[in-house]
Structures are given as structure tokens and as C-alpha cells.
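Chemist: from the sequence below, what's the structure:
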Amino acid sequence: MYDVAIVGAGPVGLFLACELGLQGVSVVVIEREAEPGSVWRTAPLGMRGLTASSLAGFYRRGLLADLLEVDDGSLVDDQPGEVRGFGHFAGIMIDPDAVDGATLPYRLPTPAPEVLMTGLAHVEEVLTERAVKYGVEIRRGAAVTDLTQYDEHVVVRAGDDEYAARWVVGTDGGRSAVRRLAGFEFVGTDPLFTGYTMQIEVDDEAKLQPGFTVTPRGMYVSLRMAGHIGVLDFDGGAFDRTQEPTVEHLQEVLRRVSGTDVTITEFGRASTYTDRAMQVTNYRNGRVLLAGDAAHIHSPLGGQGLNTGLGDAMNLGWKLAATIQGNAPDGLLDTYQSERHPIGEWVLDWTRAQVTVLKPGPHGRALQGVMRDLLGTPDGAAYVYGKISGMQNRYDLGSEHPLVGRVAPEFRLEDGTRLADLMADGRGVLLDFTGELEGFTGAPYAAGRARDDLGLAAVLVRPDGVVAWAGDADRNAFEQAANRWFA
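Modeler: Sure thing, here's the model as predicted:
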């Protein structure tokens, strides 16, 4: 019997497998696709943006160099105060020059970039290699067809095989079989548009503006990358997966939404999606948990989907491992629901807001004007950028300190040791900048002055990189916080 069976070998399932494998938990990953690296997961159709919070997680597990395809020694380029990423809200681009990274709260120099465009297949390749190193088994080529829960374990059937595990996690996407078979309640709002992702060539590329273009009938995106074009058509989601998108249909939609007479001259492939926004009411049902798109679906506007799923995996991994190994404080696994469900709700509302701004008609047009004005200001650009980076999201951990509940800044001790160096083994850490908290054994300990301590005496960082406590060297306050997270 395995400790955990993960259904779905996308980035979320594989990152979770790495987190569990790092802790010595026995894991099997079950994937319906026989082979990795389909055309939908490689460039250009499989390109996705990883944001700062996700990249911080890769960095602190020693995965960033492989993700960037560089040597470990090259991860020394700190650029404080410089926003090296980009983003948009409802197709309205954020100007990096308008965001002063030095003014973003609790940010420190880090080798991790603010954003990285990469292919899903590459992310999966990096994570697969690490998962296998940790002893994770990956079984491909059979879809899950049945799931039965017992008091102490769960049995999953995929093809002719059955897998018994103490816990099952569904990371099998928006049409999750695990979600359906385990009886999760999935609620939300109906779509307003059908979105199209096309790999095509057109007669005159200059007819389509590069980047995001909002029109009176929706929006189109021309990336000038191997004919990768996207279109949002506000038809109430009527076309999504109801029929195969023909060249004739795609051309009609592209012409109507773009307001041009562009002609498709070469067709590769196309897929559709909607802005349907739904979430399970609880991320756990007995011994079955959900993460990623299996737990929440929404439009891709703003690029939050993959990053939200990776956040789920980072949050769940150490908690589930501690529960399995019997060293979890009471109620630790319950905090997966209390912390991640509100984040999922926020992401759904964040994408709904963008859909509303893009909605054709005078109301949407008025909102577009307001948002363009706001994003043209330093404060407005910084607010939106901070949100989509993931670094400004905050769990409610019962503390008034504004750093508690956020992704930890990349503290660096005077001897050159980084927070990431201390977290590569998957444990949390107490950074004691004054040396006054030595002797508490509930969390790994590191003492020394920091190059920039942000005015703090000590910081307790959970295994997922989230600050659990920060402040003065108050032993009683620290021990109360540490006992909550470390048995």
C-alpha cells in the first residue's frame, strides 16, 4: 500500500509528489496519458507564465536552475527594486517601469525572477526527474474509472490495475474524475464567453495588432509565436466543446472579434475554453483531497491557474506528509482547506472582474477606461502586479503582523547563507537574527545577523515558505506559534 496516490501528472501533481517524496512518503502518480509532452504542453500552445510566488517555491527546493536551464552557480544575480516581469488585467498591460519593486512591502533581492514564460512540458520534465529521484512511481496510460474509500485507505482503479493508498489527491484537471467519483460539491458561475486558442497562419499578419487587443466584440491575442492566436467571443460559452472548431468557424470568429478581414491560410490545431468559474466547497472529502484545476476552474485571464495550483501543492505537501508520519500538530491538515479555499475564491473573483471589464457594451467600455487610468498610476500598477505575483496574498494565521501569512522574503545571512539554502530539505526554519531564541527544538534553527532583517529580530518560516511568526525575540510568543505548526 502506498502512502499517497496522486491522480494526474501535470505540474501540480508532480510538484506535490516531489514535496511528499522529499519527506520520505511513498507515492504513486497515476496519469491517463501514455506519453508526456503533447503538442498542447510544448511551445507555443503549452506556454505558461510562472509568477514570483511559484518561482520562490522552485528556488527553495533547488529546482530553479533546472527550470531556467542554467548552472546552479549562475543563481547569484540579485536585482533589488527591479520588476523584471510583466502582466495584464483584462488585456490591459502593466508597464514594469511603473512599478518600483523597492516599494513593494517585504521584498528582498533574490536570484529568482519575478516571472518566467516556459512550456508545461519543460516544467513537467524537471519535476518528473526530481520525483523519480525521490522514489516516486509514475504509472501512465490508464484513466481512473473507480474510487472506493475505506476507514483507513482508498482504492483507485485505473485500467486493469488497482492502487491502494492511505490518501488520494486528485490533481487531474478541470474535468477531474477524482472529484466526480469522490462526490465533491462543485459550485460557481456560468460562462460569458468562448475562448479559442489557435495555431494558424494568416494572409497578412500586420492586420492583427501584436499582444492583447480589446475590441468592441471581445478580445484577441496575437503573440507572433508560430501563429499562436487567441480570441474571446462573448457568446455565453455556447461553442465550447459542443462541436469541433472548423477553419470556417475560426475565421468567422476571428474576423468578427478583431474587426478585420484577415484570412486563415494555414491551420494547425485549435481548442476552446470558457470563463466558467467553479470551486469545490471543501478541498477534502474523507481521505481524498483535491488540488489545482480539480479543485477550482476559471478563465485563464491573468495567468493565475497554474500558479494557484502550485500554491495548493506547496501548502498541502508538508501538511499531508506530517499527518502520514504522525508528527502533525492537531488540526494541521484542516488548515489546507482554511488557507487555500479563500485563495481559490479570490482567484475566481479576480478572473470574473476581468471578464466584466471585457464585456462588450457601454458598461464594460466604461470599466476599461477606469482600469486603464488606474494601471497608469504607480499605486494602481503596483497593486495589480503585487496581486498577480502571488507575493501579496496572505493567509489569516491569527497574527496582526503584516508579514505573517505571506511568502517569506529571501533573507540572507551575513555569511552568505540564504533562506533557500536552509529550506532545500523541505523543513521549516527559525531565522534568529539576535541569537536570543536558541534552544527551542520545535523547528530547525539558524542564527546570525542578516544583511537586511527588515527590522525584525526573528522569523519563523513554515516548510511551504510562508511566514508563521515574525517580530521581537519574545520566546513565549514564538513558542506558541511554533507549537501550532511543529509537533
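Chemist: make it CA atoms for all contacts and neighbour counts henceforth
Modeler: Will do.
Chemist: in the lengthiest helix in the chain, what counts as buried?
Modeler: Within the chain, and with DSSP state H defining each element, the longest helix by residue count is helix 334-358. Of the residues in helix 334-358, those buried under the neighbour-count criterion (16 or more other C-alpha atoms under 10 Å) are 336-337, 339-341, 343-345, 347-348, 350-358.
Chemist: try stretch 462-476
Modeler: By 16+ other C-alpha under 10 Å, the buried positions in stretch 462-476 come out as 462-473.
Chemist: quick one: contacts of that stretch?
Modeler: Applying C-alpha atoms under 8 Å, 6 or more residues apart in numbering, the set of residues contacting stretch 462-476 from outside is 57, 60, 314-315, 318, 397, 399, 401, 403-408, 423, 426-429, 434, 436-437, 456-461, 478, 481-482, 485.
Chemist: 6 Å instead, please
Modeler: 314-315, 404-408, 426-428, 456-461 (C-alpha atoms under 6 Å, 6 or more residues apart in numbering).
Chemist: mark which of those residues are buried, thanks.
Modeler: Applying 16+ other C-alpha under 10 Å to the contacts of stretch 462-476, the neighbour count classes 314-315, 404-408, 426-428, 456-461 as buried.
Chemist: out of those, which sit inside helices?
Modeler: Counting by DSSP H, the part of the buried ones among the contacts of stretch 462-476 found in helices is 314-315.
Chemist: return the subset of the buried ones among the contacts of stretch 462-476 lying in strands.
Modeler: Among the buried ones among the contacts of stretch 462-476, the residues falling in strands (DSSP state E) are 458-461.
Chemist: please generate a structure for the following sequence too, so the two can be compared:
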Amino acid sequence: MDTTAGTGPDTEVEVVVAGGGPVGLMLACELALPKVGVVVLERLTEVDATIKAGAINTPTAESLYRRGLLPALEEVQREALERFASFLRQREAAGADGVAQPPRFAGHFAGIMLRGDLLDADDPDFHAAGPADDVGLVPQAALERLLADHAAELGVTVRRGVELTGFDAAADQVTVRTADGVLRAGWLVGCDGGRSTVRRLAGFPFPGTPPEITGHQALVEMTGGEGLKAGWNGTDTGIYAHGPLPGRILTVEFDGPPADRGAPVTAEELQASLRHTSGVDVTVTKVLTATRFTDNARQVPDYRRGRVLLAGDAAHVHAPFGGQGLNLGIGDAVNLGWKLAATVQGWAPEDLLDTYSAERHPLGAWVLEWTRAQVALMRPESHARALRGVLTELAGTVDATAFFAKRISGVLHRLDLPGDHPLTGRSAPDLLFSDGTRLGDRLRSGGGLLLDLADDSALRGRASGYADRVRVLTARTTGPAPAGLLVRPDGCTAWAVDAAPGDGAPASLDGLDDALRRWFGDPCDGPA
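Modeler: This next block holds a predicted model:
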């Protein structure tokens, strides 16, 4: 990875990505797979080690698994689990009450814990992602380092210590200005966070609701921490959380947004907030990493304006509970990457790039509503506390645990795509093939894939004009599977068909030609 500070005078590149956090790096990697020239501009000189999201959801894990990053994710999770075990040992040594291994964690809603032991172990919704189903405890800083390494392997140019200061967007080009030079690009994508410079300069509207909380999250050294309850806890003065890492604290106070969100977070500030929300006389002796947050909830109406696009927090902001922002941003990057690459390379169908906003905006709007609901349940007033009690009781049931866990994990995400098959618009199931490989292993190149599971020449023939965009794989699976599957580069099922009764051949190829044209353009040698 090129980490030099300069951009060089009048550098030309196909795409400039402003922001080198997880979203910007993921997008750059997705563009690099099909060999699109991309430069990432990042104002920080090092990977941001500030404590932020602590976990990834299933769609994020699937996307990274499909790019060959599962072993690295598993190692990060192993280290995180070791830190959790250390947290339990430290509490036990300090004489804290009720120290025990908690039930398997399935997420939380407004700090209401979901017990994984209440989930149906045979529920197919939790098993379609294959090995990615078992990965989740991946902190944001570790993910950013992992993606930085992945970007380096793909030859992505990352200019650290370089910040976008302005740009001019024309009909055919974007001229990007930095303190170290000018870049002329075909496209500019703002992945530069909730206070995005790209969003502001491009004039994107950013409607939504104002903040009403001040939140803190930190890793600290402290005395008196044995008096804190582990996990999330609602009190008469707010919310606080302790763990699952040694020294990790989180507080939520409902006295309005912080006066200066960008000021350094001090030990005194964290101590006062923790004492206020917990009622425990702790003393914070050292701050290792800390951040403030609010529940400001806003979203741009459209993620594209001409040759300027937004992804991640630049397009939508909300309270960070459950790490939804990180996962939403990674999903943006994976959805946008192949569509922007197709546009740059000239084979994109008409309006393909516009499907990025059309597909991702509804999910972003849902996350904003999901986080608003959590803030409402956290309020330390009598009506909210009463409702929280009802939801806590409900969350202890099997059905409610499944409801919340499926939405938090993202396993129910589905795009509104043409077609009646149950898999259409869903993430492609990680089918196990008879040779021991899995579908996820076959998606590392980032291209389209037509899967022929019935050894049907007519099915394969439909893709004859798409050899440069869609690979065809004939294979057998070890379990039940459709007869055919068209998978987009982002892992979404674009078309599927079951076998006809009796002979195992596809029941019908209706809709396949339309799906190929819709997502991969016209065939090279005549009609498909």
C-alpha cells in the first residue's frame, strides 16, 4: 500500500475515495478486484484505534468470507474472546458479584440482552451463510487493519495524511483538490464519515432528527469497577455498560448533545458520566481510548449526485447501538463497488449505478428507525421504563429472541428484485459442493456467477455472451439446492430456479435472460 503523503500534481485516476476507514477501504478493495484504478485519501496517518463498533453482522461476515478473509476474521474473534475471558477473570479476582459465563450472546436491543440459547439450533435462517455464521466478535479497529492489509495485497493506493479540501464536479470528470495536489477522476465517493466534507460540498440534503443524548464509550483503567454490573444496565439516570473487555465502559445520558463533540474526552468527564448513570463510586485513573456519540439520525434522500456518490456514515448517521453503522457502511461498499466498476469499464446496463441508492436507501432508513426505537426505550422516565420492562420480558421468549436476533444479525435482509423464487434478492446460500468447496470459495474474484447444479446445457448456454462478466460453474451439492442460481458480484441472488419434478432439470429458464441483461448488460455476441 502506498502510504506516502503526496498526491502528485494533476494525478489522473478512475475513482477517488475520500475516507480510508473500513467503508472506504472495503469499497477500494471491491474496485481493485476488477482492476479499476482507485486512490483513497485519508486524513489520518495511521489506522484509527479509537474504540467504536465491537461486532460485525452476518452480511458483513459473508462479504469478507467471500473475499478470502475468513481466517483473518476467525483470528480476530479468537483474540476478542480471550479478552472477554480475561474480563471475567479480573471481575472474579476483584470480588465482583455474580461472575459467571453468560448464556451465548445473540445481540441486544436497547441494551436488552438476547440469549442465544433460546434460538432454534435448526432454524435455516441462521445457517445459510456457512462458516461466516460463526464469526461476529470483530472490533472495528481490528477490521480496519484487516482491510488495510487486504487493500495492500490488491495494490490499492492509500494516501494517508492527505485530506480532500475541495472538488469541482463536471459532466465527465471530478477535479479533487488536496493540500498536496490535484487529482482528476472519473468519479468521487465520499466515505468520510458523519461530518462528511464531500456531502457538504456536493450539496446533498441531510434531513432527519436532532440529537437528544450524550453517549461515551471508552477503554479505561479504574478503581471501584467491581461495583459495576457487567453488561448493559438501565438506571434511573440513564444507561451504562461494563465489558465485555477489561476496562470497557459505555454510558448514555439524556441531557442533550455534548457542547463540543470534538474536544478530547477526559478521565474526569468519563468518571462523572459513569458515576451519574451507575451510582457507583468509580475512579477513572487512565483513558486508553474514548469517544463521544449522539443519536443524531439523518439520511441523504439519494446516495448519488452526478459523478459524486456517498457511502457509510457520509450517507446516513444514527445512534451506534449494535454496531449497525459499521455494518450498514460495509454493505454500501459491497453493493456500490461492482456497479461503479461496471460503469467505469463501460459494460454497465443503463441505470445500473442508480440501483445502488434504490437498494441501499431503504435499509438505511430502517436502521435509523431501529436506532430511534432503542433510544426511546432507554429514556430514564416512567413511561419508557414501563415499556422497557414489557420488552425485556418479551425478549426472554423464544419467538421474540428469534425476531430481534434475525434483524440484528441481518440474515433477513432482502432486496426487492424481479422474480418469484424465495432466494431472489437474498444473499446466496453458501452451498457445499461435492468436491468439498463452498460457494463462498468461488466468489473471491468479485465477478458474476451462473451456477448450474443440474448439468443443463440449455442453462449454461444462456450465459454464452457473458464470458467476460459471468463465470459459469457446473457442480453438484451435498444437500438440497436449486437447479440454477445467478449470483451478482456482491453475493446477492439475482435469479434462481428449482428442478422440475422427476428428471432434475430446471423447471424453467424464464427470467434468466432478463436477469443477465439487467445486471450484466448486453451479451457480446448477440442475444443471450
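Chemist: sorry, back to before: just the ones in strands among the buried ones among the contacts of stretch 462-476 of the first structure now: which is nearest H296 of the first structure?
Modeler: V461 (27.1 Å; C-alpha to C-alpha).
Chemist: counterpart of the closest one over in the second structure?
Modeler: Under the alignment defined by TM-score structural alignment, V461 of the first structure is paired with V487 of the second structure.
Chemist: helix/strand/coil for the residue lying closest to that match once chain neighbours are set aside?
Modeler: Once flanking residues are discounted, V487 of the second structure sits nearest to T493: 4.7 Å by C-alpha to C-alpha, 6 or more residues apart in numbering. Three states are possible here, and by DSSP: H, G, I helix; E, B strand; the rest coil the one that applies to T493 of the second structure is strand.
Chemist: compute the number of surrounding residues for whichever residue in the second structure pairs up with S299 of the first structure.
Modeler: Correspondence of S299 of the first structure to the second structure, assessed by TM-score structural alignment: A319. Look at A319 of the second structure: counted by other C-alpha atoms under 10 Å, it has 23 neighbours.
Chemist: residue in the first structure paired with G238 of the second structure?
Modeler: When the two structures are superposed using TM-score structural alignment, G238 of the second structure falls opposite G218 in the first structure.
Chemist: actually L352 of the second structure, not the one I wrote
Modeler: The equivalent of L352 of the second structure in the first structure is L332 (alignment by TM-score structural alignment).
Chemist: circling back to that earlier point, can you name the residues that contact the match of V461 of the first structure?
Modeler: The contact partners of V487 of the second structure, taken as C-alpha under 6 Å, 6+ apart, are 448-449, 493-494.
Chemist: cool, D432 of the first structure as well?
Modeler: When the contact criterion is C-alpha under 6 Å, 6+ apart, the partners of D432 of the first structure are 447, 458.
Chemist: for the residue nearest to the spatial centre of the second structure, which residues are in contact?
Modeler: Centroid check for the second structure by C-alpha atoms, centre = their mean gives N327 as the closest residue, at 1.9 Å. The contact partners of N327 of the second structure, taken as C-alpha under 6 Å, 6+ apart, are T60.
Chemist: how close does it get to P244 of the second structure?
Modeler: Summarising the geometry, the distance separating N327 of the second structure from P244 of the second structure, computed by C-alpha to C-alpha, to the nearest Å, is 20 Å.
Chemist: surely G236 of the first structure is in contact with L192?
Modeler: Yes. Under the criterion of C-alpha atoms under 6 Å, G236 of the first structure makes contact with L192 at 4.0 Å.
Chemist: more neighbours, these two?
Modeler: Neighbour count, other C-alpha under 10 Å: between G236 of the first structure and L192, L192 has more, with 20 against 15.
Chemist: which one in the second structure is aligned with the more buried one?
Modeler: Using TM-score structural alignment, L192 of the first structure pairs with E212 in the second structure.
Chemist: and that match, what does it touch?
Modeler: The contact partners of E212 of the second structure, taken as C-alpha under 6 Å, 6+ apart, are 256-257.
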